[in-house]
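Enquirer: Sequence and predicted structure below; questions after.
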Amino acid sequence: MLVVLCGLLGLDVLITGPRDGGDRPSGSRQFVPPAAYAGGSIIDPREPTVRHPPPRTLALTVVDGPDPQWTPQVLDVLARHGVRATFFVSGARAAQHPDLVRRILDAGHELGNRTTSGIDLRGVGDRRVQLELQATDLALAGAAGVTANLVQPPYTSSGSLDHDAWNAILRIGNHGRQVVLADLDSQGWRRPGLDAVLANSTPHDDCGAVLLMHDAVGPDTAAALDRLLPQLQRTGWRVDSVGGVFRLPATMNQARIVDRVGGALFIAAVQVSGWLAGALRVLLVVATALAALRLLLVLIVAPLHARRARRWTAPWQISQRIGVIVPAYNEEAGIANTVRSILASDHPVEVIVVDDGSTDRTAEIVERMQRRFPRVRLVRQQNAGKAAALNTGLAAANSELVVMVDGDTVLEPEAVGRLVAHFTDATVGAVAGNVKVGNRGRLLGRWQHVEYVVGFNLDRRLYDVLHCTPTVPGALGAFRRSAIQQAGGVSDDTLAEDTDLTMALERDGWRVAYEERALSWTEAPATFGQLWKQRYRWCYGTLQAVWKHRRAVVERGAAGRLGRRGLPYLLLFQVGLQVIAPVVDVTAVFALFAQDATTVAATWLGFLLLQAVPAVIAFRLDGERLRPLLSLPLQQVVYRQVMYLVVVQSVITALSGARLPWQKLPRRGRIAPLPVGRR
């Protein structure tokens, strides 16, 4: 899809990109026949022969159109004075406005070739000349069923004819065309005003001439012709098309069927590319507006949450022992560190490790720790998935309040106590902890660290204030066991069992809180392949959970807050913005070569800036050093694109109805918790 998008945007840039204005200064005229630059002429480069118009005869040419606003005015003036002209149309505009091409032909005028993109042919090779001419022929064939024998090269007139221009004319002749050069140019493209256009268009003597008028630049062309034509006719001048003045036997040919079909396809491609470019520019503005909206929400809500969190204290102390459930499958690399960190908690805990049919030494390591530490229990089961392991742990727990921790997570000593303190509020059913990336030494780890702080923890602050948290992370979260049991246990309906469980609790009326001071450290994927698998599962599972709990949108209470606040925010900023972001980036890159490049570039930079500002806010609120944000520009170029594609793949997978298996990532046990002052 991106390849097709790039192709269409490339076509739009080729057709609508900025153009040079005016003739280049003439260079050497070596090898150029003097007759070619002696005045208005028609050149057959195949001979080569040069012909000039008869005295007091004006060949009227109109170039650069057709234009939907100004070309009809020119046609009306010509019809009023009974004058035929030769319209040298650009292939791009002919494809954009095929109805005007047919109107020109139906009015009895001639059609000529002005190239497709309006490029200066003096600076290109023979292949590009061929493509420019053939594409315009396709547009004419598709629009009016004809092809043109006459070519008027952009930026080339008798006065600017030099060695390079003559070589370009010879290339045109290689493709069987005749070239028309003007010696009178209205200069209408400069928009000098009506009087100047009229003066530039008036012959200075009785010699015949070829006049160049511009019908895509404003009303001056039509107004000047309305005054010039009767003036010339009164003084005995004959004004006609190029074919009429030079008495050419054929200036146009009937197009072949294959050219008509190809022309129709070309016209369709040009029109689709133009529509797409316009729509994507609107999409860029929409994406920027969404980023601005998120920044506004963050600026309002995040400081509010930080002040409230600093002032909040539990009304009374919870002293009961807490069961900490650790589902483990092939976690031998880090399970020992996880268990030790839990045992070091300030709050009384019991560690329940559920070995989900591991094929490595996970169970053996926990058994040895169980013999040394009475508060460690090992429960074995056949491999049934994380959700089943959590349910097994819940059944084995002896406490009403439980904490769930992944097998690759290391807890800070005060984490458990700070989580369970929130359960002094009887309406709280779950509490999310603050998960940090432990292996942030390499660039990929630093990028994920930035993502955790900005993309996850900052959003959780907003969710907490709005009472609509969609996910308590599996790496660290606390729950009321009775609330989970009331919801039917941990479900395996989705691949994001933590998101599914959180939404189920809120739909049952429970509030979900966020404790930013409850810290844990997790091992992030070390390779892009592992990262892709993890985020693919996360995103796909989240979409599954959103679909499963979609009825929350019409429910009341805590469920309604989730459905009408949390789910739209999640879909809008974590899915929708991610899906359109790569399209926005591609659009911005191609738009840099378009006429509105400055505006688009400013909008795109604003989009990136609006994503960077929340990063600084999030790092400050989390007490993190800002140094990792130095990798943010490169993250926008590489890491962000990977995440975009993950979301796109997840959305397509979800729409197709496919189901993904659980994907276990290999762990290395390389978690390095940092003291608060060094983060």
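Expert: Cool, got the structure.
Enquirer: going forward, measure contacts and count neighbours with C-alpha atoms only.
Expert: Noted.
Enquirer: Which helix in this protein has the most residues?
Expert: The longest helix of the chain (DSSP state H) is helix 257-311.
Enquirer: So which residues make contact with whichever helix or strand comes after that helix?
Expert: Moving toward the C-terminus from helix 257-311, the next helix or strand (DSSP states H and E) is strand 322-328. Under the contact criterion Cα atoms under 8 Å, 6 or more residues apart in numbering, strand 322-328 has outside partners 335, 342, 347-356, 358, 362, 386, 389-390, 393-394, 397-407.
Enquirer: Contact partners for Ser482?
Expert: Ser482 makes contacts with Glu400, as judged by Cα under 8 Å, 6+ apart.
Enquirer: Kindly recompute the last result at 6 Å.
Expert: By Cα atoms under 6 Å, 6 or more residues apart in numbering, the contact set of Ser482 is empty.
Enquirer: That one: which element?
Expert: Take DSSP H and E as the rule and Ser482 turns out to sit in helix 481-486.
Enquirer: Mind listing what's buried along that helix?
Expert: Neighbour counts over helix 481-486 (16 or more other Cα atoms under 10 Å) mark Arg481, Ala483, Ile484 as buried.
Enquirer: what about the first one, distance to Gln233?
Expert: In other words, Arg481. Counting by Cα to Cα, to the nearest Å, the gap from Arg481 to Gln233 is 98 Å.
Enquirer: Please apply the same query to the last one.
Expert: As judged by Cα to Cα, Ile484 and Gln233 stand 94 Å apart.
Enquirer: burial measure for Val270, as a count.
Expert: Neighbourhood size, Val270 [other Cα atoms under 10 Å]: 24.
Enquirer: Secondary structure element for Val3, which one?
Expert: Judged by DSSP H and E, Val3 forms part of helix 2-16.
Enquirer: let's bring in a second one:
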Amino acid sequence: MKTFLFIAMCVSALAYLLINAKRPSRRHRSIDVILPAYNEEVCLEASISTLLANPYVNQVICVNDGSTDRTSEILEWCARKWPRLVAVNQENTGKGGALMHGLEYATAEQVFLTDADTFVPPDGDDLGYLLAEIEDGADAVGGIPSSNLSNAGLLPYIRATVKLPMIAIKRTFQQLTGGAPFIISGACGMFRTEVLRKTGFSDRTKVEDLDLTWTLVAQGYDVRHCNRCVVFPQECNSIVDEWKRWRRWIVGFAVCMRLHAPLLRTRFGLFSILPMFAVIVIGIAAYLWALSYAVPTHGLASPVKVFFPLAWVVVVAMIAAISALHHRNILLVALAPFAVLYVILSYAIWAVHGLKGLLTGREPARDKPTRYAYVVA
């Protein structure tokens, strides 16, 4: 049954892509980029450099959100080097506050929001495809945050095996059925400047991008997803960092379900939000049932039977083949079965922290993953 549903999602997503294919806009120098930065000394200069090299970018507005490392020093040096960089320093307010402060300096009709650890290809039309959606009437549009594998360890490679194709399939299907994608990622989103100024970001949650996306949908704005824009944020290199990051995402999701409870009864809630939660509930129940059956029957071999069934290995290998073509790395196909690690990780965090967040509305303090320098190809 799950295989049939997955195939149906893939076919629907492909048909939607073919029907709604657009050419990229050619309006160069028409986008302002807002780049919040907190303790980003390792990768800030490279990110600013590639953004300024992008033909669609008018200016980069980088907001140093009270960093305690050399971010401020590096930002000031970059501002002297590049006239189209607007350097803003402020006391620490959180990412939402930094983005809203940066928005005060925007002069373009649309702004692109991304993160300081994210590589945005300077020589493609990725931003042009987002801009084409804005020109077609969208108020906000998100792309795909893939994985930056430059200087990355083993975990980012495992994460990259299925990340890009699964985001493309899920968010396209959500657009088709729910009217809008589940989220516009903070690493890759374009907004009409006037719309963002009206709605604004909030730091009431640790997932300001999810909170904003649902707010825009609730207020009737046209929110879309675009598969032709792909950016490359860094992934975590340790299980500890991954636990902290996924805990923020999962508990933030749970808290947003409380904050946006009326939205759950709408088309968007029924087809974009609740299915994401249902998959977790059903998945946890299925694993517990399978383990209870397999352990008495297969003993020590039961985890292999439960977590690496043949159907799983075949399906994820096929999905990973797409990622392997995208990243030009065949190793991703071999690593694909180990993507179950992230399934187990998410289920465990939901059990330990997510349900508590759903019941209490409280989130843990925001933890920052360790950054690493990357090489721009």
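Expert: Noted; the coordinates are in hand. Not measured: the values here are computed from a predicted model.
Enquirer: Mean per-residue distance, the longest strand seen in structure 1 versus structure 2.
Expert: The longest strand of structure 1 (DSSP state E) is strand 511-522. Compared with structure 2 after the fit, strand 511-522 of structure 1 shows a mean deviation of 1.9 Å (mean Cα distance after the TM-score superposition for structure 1).
Enquirer: continuing past that strand, what's the next helix or strand?
Expert: Following strand 511-522 of structure 1 in sequence, per DSSP H and E, is helix 528-548.
Enquirer: Give the buried residues for that next one.
Expert: In helix 528-548 of structure 1, the ones that count as buried by 16+ other Cα under 10 Å are 530-546.
Enquirer: How far does stretch 57-77 of structure 2 sit from its chain's centre?
Expert: Distance, stretch centre to chain centre, for stretch 57-77 of structure 2: 22 Å (Cα atoms, centre = their mean, to the nearest Å).
Enquirer: gap between the two ends of that stretch?
Expert: End-to-end span of stretch 57-77 of structure 2 (Cα to Cα): 20 Å.
Enquirer: Stretch 220-236 of structure 2 too?
Expert: With Cα to Cα as the measure, the first residue of stretch 220-236 of structure 2 is 35 Å from its last.
Enquirer: Which part of structure 1 matches it?
Expert: Under TM-score structural alignment, stretch 220-236 of structure 2 corresponds to residues 509-525 of structure 1.
Enquirer: Just the residues contacting that stretch, thanks.
Expert: With contacts defined as Cα under 6 Å, 6+ apart, stretch 509-525 of structure 1 is touched by 408-412, 415, 418, 427-439, 464, 531, 558, 671.
Enquirer: Just the buried ones among these, please.
Expert: Among the contacts of stretch 509-525 of structure 1, those buried by neighbour count (16+ other Cα under 10 Å) are 408-412, 415, 418, 428-439, 464, 531, 558, 671.
Enquirer: Among these, which are located in strands?
Expert: The strands, defined by DSSP E, take in 409-411, 428-437 from these.
Enquirer: Specify which member of those is nearest to Leu265 of structure 1.
Expert: Within those, the smallest distance to Leu265 of structure 1 is 52.4 Å, found for Val437 (Cα to Cα).
Enquirer: before we move on, the earlier item: same for the longest helix of structure 1, what does it pack against?
Expert: Under the contact definition 3 or more Cα pairs under 6 Å, 6 or more residues apart in numbering; DSSP states H and E, helix 257-311 of structure 1 sits against helix 2-16, helix 126-144, helix 597-621.
Enquirer: what angle separates it from helix 597-621?
Expert: 30 degrees (axes from the mean of the first three to the mean of the last three Cα atoms, to 10 degrees).
Enquirer: Let me know the angle separating helix 257-311 of structure 1 from helix 2-16.
Expert: Using the same axes, to 10 degrees, the inter-axis angle of helix 257-311 of structure 1 relative to helix 2-16 is 110 degrees.
Enquirer: So which residues of the stretch 51-200 of structure 2 form helices?
Expert: Assigned helices in the stretch 51-200 of structure 2, in chain order: 71-81, 95-103, 126-135, 154-160, 163-178, 193-199 (criterion: DSSP state H, counting those that start in this stretch).
Enquirer: Could you dump those into JSON lines and include distance to Leu263 of structure 2?
Expert: Formatted as JSON lines, the helices of the stretch 51-200 of structure 2 follow (distance: least, Cα to Cα, whole Å):
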{"stretch": "helix 71-81", "distance to Leu263 of structure 2": "39"}
{"stretch": "helix 95-103", "distance to Leu263 of structure 2": "22"}
{"stretch": "helix 126-135", "distance to Leu263 of structure 2": "24"}
{"stretch": "helix 154-160", "distance to Leu263 of structure 2": "30"}
{"stretch": "helix 163-178", "distance to Leu263 of structure 2": "11"}
{"stretch": "helix 193-199", "distance to Leu263 of structure 2": "17"}
